[in-house]
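after the sequence you'll find the predicted model.
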Amino acid sequence: MSVEKISWQQELKQALLDIGMESELYTSDSFLLLKFRDNDELYLNLLSIADHPGVAETLALQQAYAASGKQLIQLWEDIWFTKPAQILSRISALLGKNQRIHGRKTTVLSITQPEADTFLKENHLQGSAKARHRYALVFAGQFVAVATFSGKRNMTRKQEDYTSVELIRFATADGFTVQGGLSKLIKHLIRTILPSDVMTYADLDWSYGKGYTKLGFELVGQIPPAEIWLDRLHYIRYFPHRLPEEITIATEKLTDPGKTAYLNSLNYSRIFNMGNLKYIIPCK
């Protein structure tokens, strides 16, 4: 007797139910969406690798939800397969289900790159990245939040002694929300290295950047949706200019249809993100 394979969307719905979040799936035009029984402000747009609407249609849907005061998260199939725990933690935080800790009850600690890597791989959807400055908030002997920053970069086009630092990653431990935590870490960085500003990006797949605005960041730019090639065998994402060297060499003289056919033959699929918002908070 054969066993019917459960879809990844149903798997997500069950995983949410297992941690106490009731939801339901429904269709809207060519989209499959998920809404929560006790919240009418957060929705998930479930995008499958093999069959999904185009970027223009998806962007129009997101803008329509934003205009009505609702947040629409773009959740891709490959992200669910590779980061299920982080997704459930992020949704729990957005729905206000986490244990809340006030930042004033935490202590700032400078940490190593390996310590940051371990924490961010467990708690950030994009994993870790190399950083110059790394700080954790400690509560009851454990890391409850980590933020990483670049070194100071000279911005001479603004003025001779102007420097900028990028907030690269910020994440809280699974099950925790640290009120004022990111603000505390940014203020610590500013006091420590004295940059002229701190800049960062909000991932429009998951955020409209409202949290940064509340911290005093100013919206200074927007990066449009970007094409991504997904290696379906290993669930690795590549921007077109960062494809493996052997693929870049093999496709450099091909037309776009020829390149697409070649990449499809290697089990690569073309997907996209919704772009980013760029924010800056002046420090001087």
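Cool, the structure landed.

alpha carbons only for contacts and neighbour counts from here, please
Noted.

surely residue 218 touches residue 279?
Yes - look at residue 218 against residue 279 with CA atoms under 8 Å: they come within range, at 5.3 Å.

okay, buried residues for stretch 92-112 please.
92, 93, 97, 98, 101, 103, 106, 108, 111 (16 or more other CA atoms under 10 Å).

immediately after the helix or strand the fifth one falls within, which helix or strand?
Using DSSP states H and E, residue 101 sits within strand 99-102. Moving toward the C-terminus from strand 99-102, the first helix or strand encountered (DSSP H and E) is strand 107-110.

just checking, what packs against that next one?
strand 133-139 (3 or more CA pairs under 8 Å, 6 or more residues apart in numbering; DSSP states H and E).

against which helices or strands is the strand it packs on packed?
strand 107-110, strand 142-149, helix 181-193.

starting at the chain centroid, how far to the shortest one?
With CA atoms, centre = their mean, to the nearest Å as the basis, the distance from the averaged C-alpha position of strand 107-110 to the chain average is 24 Å.

so the helix or strand following that strand versus strand 142-149, what angle?
On the C-terminal side of strand 107-110, the nearest following helix or strand under DSSP H and E is helix 113-123. Here helix 113-123 runs at an angle of 110 degrees relative to strand 142-149 (axes from the mean of the first three to the mean of the last three CA atoms, to 10 degrees).

how far does helix 113-123 sit from the chain's center?
Per CA atoms, centre = their mean, the centroid offset for helix 113-123 relative to its chain is 15 Å.

contacts for it?
Outside helix 113-123, the residues that touch it by CA atoms under 8 Å, 6 or more residues apart in numbering are 86, 127-131, 134, 146, 148, 169, 171-174.

sorry, back to before: nearest to residue 29, of the helices and strands packed on strand 133-139?
Nearest to residue 29 among the helices and strands packed on strand 133-139 is helix 181-193 (38.4 Å), distances taken as CA to CA.

could you turn the buried ones of the contacts of helix 113-123 into a PyMOL selection?
PyMOL command restricting these to the buried ones, with burial defined by 16+ other CA under 10 Å:
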select buried, resi 86+127+128+131+134+146+148+169+171+172+173+174
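
out of the contacts of helix 113-123, which sit inside helices?
Among the contacts of helix 113-123, the ones falling in helices (DSSP state H) are residue 86.

ok, so of the contacts of helix 113-123, who is nearest residue 50?
Nearest to residue 50 among the contacts of helix 113-123, with distances taken as CA to CA, is residue 86, at 23.1 Å.

alright, now check it against this:
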Amino acid sequence: MTVKLCIHCKSLRETGSSFCSDECGRAWDRKRKSKAWKERGLKDLTCKSCGEVFQHKDKRKQYCSIECERNINNGPRMTKQTTETIMRNRMSPEDFVELYEKVKSSRQLARMLDVSRSGLDNYYRKLKFIPESVKKTCKKCNVEFSYTLKSPRDSVSLCPACKKGVMQDINKDYIQGRPSHRRMSSRDPKILEEITPYLEGTSFVEVAQCPESDTHVNLTCICGNLVTLRVKDFRQKSGSRKKSCGCMRGTGVSIPEKELVKLVEDFTHEEILENRKPKFMQGLELDIYIPERNLAIEFHGLVYHSERPLYGDKCPIKIKTQHETKYLRCKEAGVRLIQIFEDEWREKRRILESMVSNAVGQSSKLNARDGTISLYSGGIFREFQNETHINGYTNAAVGFGLYINGELVSAITLRNTWNKSYGDKTIEIARFSTKLNTQVRGGFSKLLKAAEKWIREQGYNKILTYADCRFGSGGVYRNNGFQHVGKTPPNYFYEKGGIRENRFKHRKSRDLSGSTEREQQNNLGWYAIYDAGNEIYIKEIGDLKES
């Protein structure tokens, strides 16, 4: 009788089968398939070190063994060093302890040495024999407790139970100081009552429900703008809540003022001082000051710089003379001061940008001798002065334009003056302006000579002009023979809701309540805002025979 053994377990099996049981058959089948799968993915590769052929699944493998890889790299592989090993190689333990105690922050020291922060702490603890766990006495309950030091600099004074109680008290006080943490709906009148006290110290004067959302409220700014905020924003700390719509300089630097600062930075690389108080200002502040150019720029928000009572019934500063005072102090120090109103920056920004670029020497240069003079043309002059003069076009008796290469680059207009105190034979310069972002050398002088010839022919003997102190002191007039004869007091306008209008539009009316013009306008929400006045210049000219 022939004895047959199982292929898998080598035990006796029955004839007609290769396995003693079905389990051995399935096990053998799994083993055979696994071996075939392993051999299927092997690839023949050549070792770069010894040149022998070896098999591996990854075709990027370059060496057949670790020894071959070490030989090709001229030594053993680099192992990762601990922080302690690195520091021992760099300095002595005494120097390390001195450096660790000198630098107050472990994180800063770790960045300096480019090592692990926890490794530095552990190395220092090991050198100073500081245990990882210490026992301390709680200052509040006098109970001894164990504390695991995260760093040798760690210090605790309260046990975990007392510390947890203190944090709960802090959170309780924080919550009680603000509207409750229930679902806050603006439809609830109590919520509006809770929010109202937070309007104090801001430019918001009224809070109301938001029609579009239950979780928002509408805040009305003192300038008339409407701002929508979430009700839950009033849980935040007061320093992070919005205090205005962006119009009030008193609650921080306004958005237009930031735009003005960025404009100046784009025009010049010289030092720009923001919100500084130079000695010559005697305690007053300048928004922008460029010492190398002897140039200063002020941005006037209409609400904050008007007589509108922001703090009860009292104005915070002397509104009437504040702009004139800054102008006079800058003039005494030889500094040119440009003062810009909020509405001018919004509506006539291109003119102001041209004015600033000219002040810092970034405008293009032209020569008046290359141009020709032409007499007044109403339509062209109207459009030109509306685009180039801060006050726009005004009616005039005559005008002269300077053309270079067929383009109008500068213009002057004359009118009969309403001020008869300087004589009946006096004519006034109504407007003088130049093409934007352009400086015409000798432009005013050439236009003035052409105007003087016409003035003599008409029988006038004096030329009167005013220089707006918000933009300069009239140096161009002094350089062309004008004499300074005085200064007007600050003029005033009326502002409301970000709009500034001439005072002649708001004269006293019998149909309104109030004994004075100011009272009537204040009742309507209009408040006065002042400029810096005007410098007055006169030039006497001879007749045709004398010339």
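On my side now, so go ahead. Not measured: the values here are computed from a predicted model.

tm score of chain vs chain?
For this chain pair, the superposition-based TM-score is 0.84 by TM-score structural alignment, normalised by the length of the first structure; 272 aligned residues with a CA RMSD of 2.9 Å.

return the most buried member of the helices and strands packed on strand 133-139 of the first structure.
Of all those, strand 142-149 has the most neighbours on average by mean count of other CA atoms under 10 Å, namely a mean of 23.

residues in the second structure matched by it, start to end?
Aligned using TM-score structural alignment, strand 142-149 of the first structure spans residues 407-414 in the second structure.

contact partners of that stretch?
In contact with stretch 407-414 of the second structure (CA under 8 Å, 6+ apart) are residues 376, 381, 385, 396-403, 427-435, 440, 443, 447.

swap in 6 Å and give it another go.
396-403, 428-435 (CA atoms under 6 Å, 6 or more residues apart in numbering).

and stretch 201-221 of the first structure, by the same measure?
Outside stretch 201-221 of the first structure, the residues touching it (CA under 6 Å, 6+ apart) are 73, 74, 274, 275, 276, 277, 278, 279, 280, 281.

hmm, try it at 7 Å
For stretch 201-221 of the first structure, the external contacting residues (CA atoms under 7 Å, 6 or more residues apart in numbering) are 73, 74, 183, 273, 274, 275, 276, 277, 278, 279, 280, 281.

list the buried residues for it?
Along stretch 201-221 of the first structure, these residues count as buried under the neighbour rule (16+ other CA under 10 Å): 201, 202, 203, 204, 205, 206, 207, 208, 209, 212, 217, 219.

inside helices: which ones of the residues you listed?
residue 212.

now for the buried residues of stretch 201-221 of the first structure, which pair is the farthest apart?
Within those, 205 and 217 form the most distant pair, 19.4 Å apart (CA to CA).

A helix includes residue 327 of the second structure, no?
Yes - assessed with DSSP: H, G, I helix; E, B strand; the rest coil, residue 327 of the second structure lies in a helix.

chain neighbours aside, what residue packs nearest to the equivalent of it over in the first structure?
In the first structure, residue 327 of the second structure lines up with residue 62, judged by TM-score structural alignment. Leaving aside its chain neighbours, residue 62 of the first structure sits nearest to residue 72 (6.0 Å; criterion: CA to CA, 6 or more residues apart in numbering).

how much space between the nearest residue in space to residue 27 of the first structure that is not next to it in sequence and residue 245 of the first structure?
Counting by CA to CA, 6+ apart, residue 27 of the first structure lies nearest to residue 33, which is 5.9 Å off, once chain neighbours are set aside. Per CA to CA, to the nearest Å, residue 33 of the first structure is found 37 Å from residue 245 of the first structure.

who has more neighbours, these two?
residue 33 (20 against 9; other CA atoms under 10 Å).

contacting residues for that one?
25, 26, 27, 43, 44, 45, 46.

just confirm the fifth one is within a strand.
Yes - for residue 44 of the first structure, which was evaluated using three-state DSSP, the result is membership in a strand.

wait, it touches residue 71, no?
No - look at residue 44 of the first structure against residue 71 with CA atoms under 7 Å: they stay out of range, at 8.4 Å.

what lines up with residue 395 of the second structure in the first structure?
Per TM-score structural alignment, residue 395 of the second structure is aligned with residue 130.

if we ignore the residues flanking it in sequence, what's nearest that match?
residue 113 (7.2 Å).

and that neighbour, what's its match in the second structure?
Residue 113 of the first structure maps onto residue 378 in the second structure, by TM-score structural alignment.

could you do residue 9 of the first structure as well?
Per TM-score structural alignment, residue 9 of the first structure is aligned with residue 257.

doesn't that match fall inside a helix?
Yes - judged by three-state DSSP, residue 257 of the second structure forms part of a helix.

show me which positions of the helix or strand containing residue 27 of the second structure end up buried.
For residue 27 of the second structure, the element it lies in under DSSP H and E is helix 22-40. By 16+ other CA under 10 Å, the buried positions in helix 22-40 of the second structure come out as 24, 25, 28.

which residues in the first structure does it match up with?
Going by TM-score structural alignment, helix 22-40 of the second structure sits over no part of the first structure.

ok, the residue positioned nearest the centre of the second structure - contacts?
Central residue of the second structure (CA atoms, centre = their mean): residue 258, 5.8 Å from the mean position. Applying CA under 7 Å, 6+ apart to residue 258 of the second structure gives no contacts.

what's the end-to-end length of stretch 162-180 of the first structure?
27 Å.

gap between that stretch and the chain center?
With CA atoms, centre = their mean, you get 12 Å for stretch 162-180 of the first structure.

which stretches in the stretch 151-284 of the first structure count as strands?
Ranges of strands in the stretch 151-284 of the first structure, per DSSP state E, counting those that start in this stretch, are 153-154, 163-172, 176-179, 197-203, 218-223, 227-231, 236-238, 268-272, 276-282.

would you mind finding the match for residue 207 of the first structure in the second structure?
In the second structure, residue 207 of the first structure lands on residue 472 (TM-score structural alignment).

what does residue 188 of the first structure give?
In the second structure, residue 188 of the first structure lands on residue 450 (TM-score structural alignment).

kind regards, and thank you for your time.
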